[in-house]
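Novice: Model the structure of this input:
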Amino acid sequence: MAYYILTYSIQLARFSMDKFFSPRSIVVVGASNGPFNLGSTISKFLEYLHYTGESYVVNSKGEDVQGARGFGSVLDLPYAVDLAVILTPARAVPGIVRDCGIKGIRNVVIETAEFSETGEEGRRLQADISRFADEYGIRFLGPNCLGTLNAHERFCCFFGFVPGMYDEVFDRPGSLSYVIQSGGVGVLIMDSLRRDVNNVNKMVSIGNKEDLDESDMIEYFNGDSTEVIGLYLENIKNGRKLIEIAKKVEKPILLYKVGRTAEGSRAAMSHTAGMANNDVILDHACRQAGIVRLKAISELHALPKIFTHMPLIRGNRVAVFTNSGAFGGITADIVVESGMQMATLSEATRERIGKTGKLFNASNPIDLGPTLSKQVFIDIFEIILSSDEVDALLAVPNVWQQVVIDAIAELGGICRKFDKPAAIYIPNAVERIIAVRNDYQIPVFESPEEAVRALRVSYEHFLGLRKKERTPQLV
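Specialist: The predicted structure follows:
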């Protein structure tokens, strides 16, 4: 009986969380027809996306906005909608949350700013919000957040979006889900993924996270179609909770945490009102929980493809393959400096590689030279990836001829055949790299450092999974 009660409770909680991303009805409180009204941009964008649910607005005039039926109060709505989005002056928000509770609305997004991040009065208002939420059993995001996005369902309650601005997100939804504390970072991710092989599944901005936080979102994304979870955080609300939830998740969790310096910490506090936490302690906690810390903000959008398009690495021995001697040396340095190892190839493996064609070097790094045979490329890929001496391939071919592109287009299938990954970088201008990636849907990285870093991050996730397997979980 206890098992069935627990299962029902989990399903009920998940149903409640679904309403933040797939609401069947929504009200935007504060949307009006006034000039520069941010709430109206949400209603307009929902109309542009052809949102299939019922859409309402609440404003002082009770007027309709962008096709959404208007009311003068939340209490006047015809029924308790799935989701209320609040974008009003801060002083009005606690009362609106109370009205949501009275009406029976249990999911709220508070996008209004100027709460605890601004001082004592803001902290008092934020505490009032929590008091009413607790009284009525409301779960809420924010305050001081951007909202939620579900690309597959064509739903978005981000304010300020202009129709047509992010069509690629909704026309080509992906499997990457993000938890962010900055709208600017969310925009960077979406803009960057326009030109990549994967795209956004869901995105949530958690702001001051007075109620729901990063741990709740990780737990939610662990139960949907998400393949990789990306986090941009300015503070950690509850470290113990984060560790315990992350330990139960096998999906890659990639974290970029700001505030590694005193200056960064002060900036984070002024933005989302949280303590930036001790970075050394956070490093240890991430290793304990299997969370991979990122070193650059661009890694949030650049590295996930190593997980979505390649098998997981299971060791740190890397073989480098190139048709440019210079990049053999360049990438060998980067591999070693990253903490990975250059694989040592046996004489038998080198002989097999040497028999494929006229190579400049059959040792690691393997230098094919100007050979233009697709079959030679494929033969070498298979020899390297089938070897017990190698855990991953770093492919660095200059795509100076079509035959080279044709060969690396087949590399993904060879990797899946031998259950080993390849990180691909082509030594060309970034415009050329992006063109090849888009035209052929090859998961190409934009620098040799980025490609090696992808292998390292895959390896860190593998080590985290292995640690989780050795640590019994309490049920």
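
Novice: okay, CA-based contacts and neighbour counts for the rest of this
Specialist: OK.

Novice: just the strands in the stretch 301-450 of the chain please.
Specialist: 317-322, 341-342, 366-367, 392-396, 422-425, 444-445 (DSSP state E, counting those that start in this stretch).

Novice: For the comparison step, fold the sequence that follows:
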Amino acid sequence: MSTLSLLWRAESVAVIGATERPGALGRKPVDYLRRYGYQGRVLPINPKGGEILGYQAYPSVLDAPGPIDLALIMVSAERVPAAVDDCVAAGIKLAIIASSGFAEIGDEGAALQAETVSRARAGGLRLIGPNCIGSVGFRSRVLATFSPLFSAESVVSLEPGGLGIVSQSGALGFGAASLGIERGMRPGWVVTTGNDADVSALEVLAALAEEPDCTALLGYLENVPDIDLLRSLAASGKPVALVKSGRSAEGGRAAASHTGALATDDRVLDAALRQLGIVRADGIDELLDAGDAFATPLRPKGPRVAIVTTSGGSGILAADDVVARGLRLSELRPETREVLAGIVPSFGSVDNPVDVTAAVLSDSSLFERSLAAIAADDTVDMIIGCFCVMTDGDVDKAVHSLARTAEASGKPVLVSRTGADFLAPEARATLRRIGLPDYPTPARAVRAAAALWQVSRPRPAALPAATDAVPAPGSEVTEPELKALLTEVGLQVPAGRVVASAEDAASLVAELGGRAVFKAVVPGLVHKTDVGAVKVDVGVADAAAAFEEVAAFGGRVLVEELVDDGVELLVGVRSADFGPVLTVGLGGIFTEVLDDVTSRLLPLGEGDAEAMLGELRGSALLTGARGQRPVDVAAAADVLRRVSALTADWGAGFELDLNPVRLLPDRAVVLDAAYVTTKES
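Specialist: Reported below is the predicted structural model:
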């Protein structure tokens, strides 16, 4: 059992800094433990001793009867190190530091925080915080917190559920929990970790994932998470959604290649979470919406969505969002549409989205019969029901039809109910009781459906590392040597070689068909085109002059065949906090202006290469958009797989840039390649 599980399993809680003074923060945890019926030992710690709210108080944890499972430290910052020392001496294994005045206030506080953590670690004590609001285990009534949320009497009788909420921000964490409770969600655990000085929010999430009663996890993070903990969390199989703040901050170092610059740390985090099947939410509403979707035990087998609506406008909006969220609008089978044609009024629609119209208000069977036909269609993985301005009676009929459909088909059903609560005051409770996620707009329902698919889709295993892995190049490697390495692992490069003279250059151009590219090979010169060190489409007659001009840069001269036409692809790998990251994008304006790139952690898993190419907004160019010839997409995917196998074990401190890779109808050719070492090496 993890030490962190004492946050919700503690059989004894010491509150260091406890007081009976009305309004004091040190009173609240003792009061909450008493009022909420905590069955363990409550040990108020106050230098004066005596009695606090009916409990015997002790001057120090060293004076209190042991063993003590959990300590909540609520004294001023300068007194915290001594309190930590006492906890170590008392044999306590876990403490929450609620006190502020540490790294969040600057260098002096950071030094105090480092000293405190050092003392704790030396004594085998794990720390939550500092600068947090504590934690709550609803099942065991372990309320080690001073959050005002628990001053509300309505929370006292809350029946705990299987949802875990973990947040670095204390106020935001308990605020989100309160919003979830207001929705009808039933958290089983709420933990805040503050500065994450020792135990991180991600560690707590991973510990909660081991709890058999935990069914879903929601988290708010401010620090960049540890990739091994993310993998552990994903491996638990529990659905997880995270908000990671700082999305707009420049997280990555400046890069020498286009793809390195585009693969910012935030983009890398997106890629990591997507690969691991963890949802990244953009805010608290989206986080809680995902939690609502996770509450249903049903999981989609694919991304195909059927929309059934009583409002044509809602259906159209939902369809738009299905596409925008990376889901697919199911193409209903002809036989399904034929059945629907016998049910849906002529002024409705039997195509997806299916509009049964407001006629259901006079004949509720229209809706249920339509749902049965749609649910029976094997092209449908999820159903979203969209309603507008319905009263309790109408909602009651509709939701029971939806619930029966979900139960009979085993397919998730989500509800978009656009209308004021006063029209149907009992609707939300009814939906919650039946187990149907309920959202106020089509966009939020579709977003939640996408989250449900994200945590449900198969997660391909990563490819094993190659046993004959090629070592990383040295820091002074230049293009000819790098291309030789690429050739060694099966990648195609243009025909050509380094030439020693103008005569040699002219002879080689003739061998290459009379059209060639000349490049200066100078260590450290990466962006050769920017300084005029590249000459394109050089013929035999111009070869001597081109040689002299390129040789003037002081290095060797590389002459290669000209490979034109086709589509340009940029492929880059750089080492990041999470390990090597591969980024791919279409060249030219698609990368520079439209930011049309996608990333994955290495090694790539089965199907990742093809998925990355499909994620590009300009992917239609690969298959022959607007009369253009299609290129060899299989060869493009093979480039990504081979680059993954080549670089997955190269370690830290490098960037590899293949820019561009020319995609042709029958092959993929790496036209330019650069390798640089970065500061971290």
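
Novice: For the two chains, what TM-score is obtained?
Specialist: Once superposed, the chains reach a TM-score of 0.87 (TM-score structural alignment, normalised by the length of the first structure), with 446 aligned residues with a C-alpha RMSD of 2.5 Å.

Novice: what's the closest of the strands of the stretch 301-450 of the first structure to residue 96 of the first structure?
Specialist: strand 444-445 (47.3 Å; C-alpha to C-alpha).

Novice: on average, how far is the closest one from the matching bit in the second structure?
Specialist: Once the two models are superposed, strand 444-445 of the first structure sits on average 1.2 Å from its counterpart in the second structure (mean C-alpha distance after the TM-score superposition for the first structure).

Novice: whereabouts in the second structure does that strand align?
Specialist: Here strand 444-445 of the first structure aligns to the second structure at residues 438-439, judged by TM-score structural alignment.

Novice: Run a quick neighbour tally on the aligned partner of residue 54 of the second structure in the first structure.
Specialist: When the first structure is aligned by TM-score structural alignment, residue 54 of the second structure is paired with residue 67. Residue 67 of the first structure has 13 neighbouring residues, counting by other C-alpha atoms under 10 Å.

Novice: Could you do the one 4 residues further on as well?
Specialist: If you count neighbours by other C-alpha under 10 Å, residue 71 of the first structure ends up with 21.

Novice: so who does it touch?
Specialist: 56, 57, 58, 59, 61, 62, 63, 64, 77 (C-alpha atoms under 8 Å, 6 or more residues apart in numbering).

Novice: burial measure for the third one, as a count.
Specialist: When counting by other C-alpha under 10 Å, one arrives at 28 neighbours for residue 58 of the first structure.

Novice: Repeat that for residue 296 of the second structure.
Specialist: 18.

Novice: which residue in the first structure lines up with it?
Specialist: The alignment partner of residue 296 of the second structure in the first structure, by TM-score structural alignment, is residue 309.

Novice: Aligned counterpart of residue 340 of the second structure in the first structure, please.
Specialist: By TM-score structural alignment, residue 340 of the second structure lines up with residue 353.

Novice: An error on my part: the question was meant for residue 90 of the second structure.
Specialist: Residue 90 of the second structure maps onto residue 103 in the first structure, by TM-score structural alignment.

Novice: Tell me how far that match lies from residue 82 of the first structure.
Specialist: Distance, residue 103 of the first structure to residue 82 of the first structure, using C-alpha to C-alpha, to the nearest Å: 11 Å.

Novice: In terms of neighbours, single out the busier of the two.
Specialist: Neighbour totals were compared for residue 103 of the first structure and residue 82, and residue 82 leads with 22 against 18 (other C-alpha under 10 Å).
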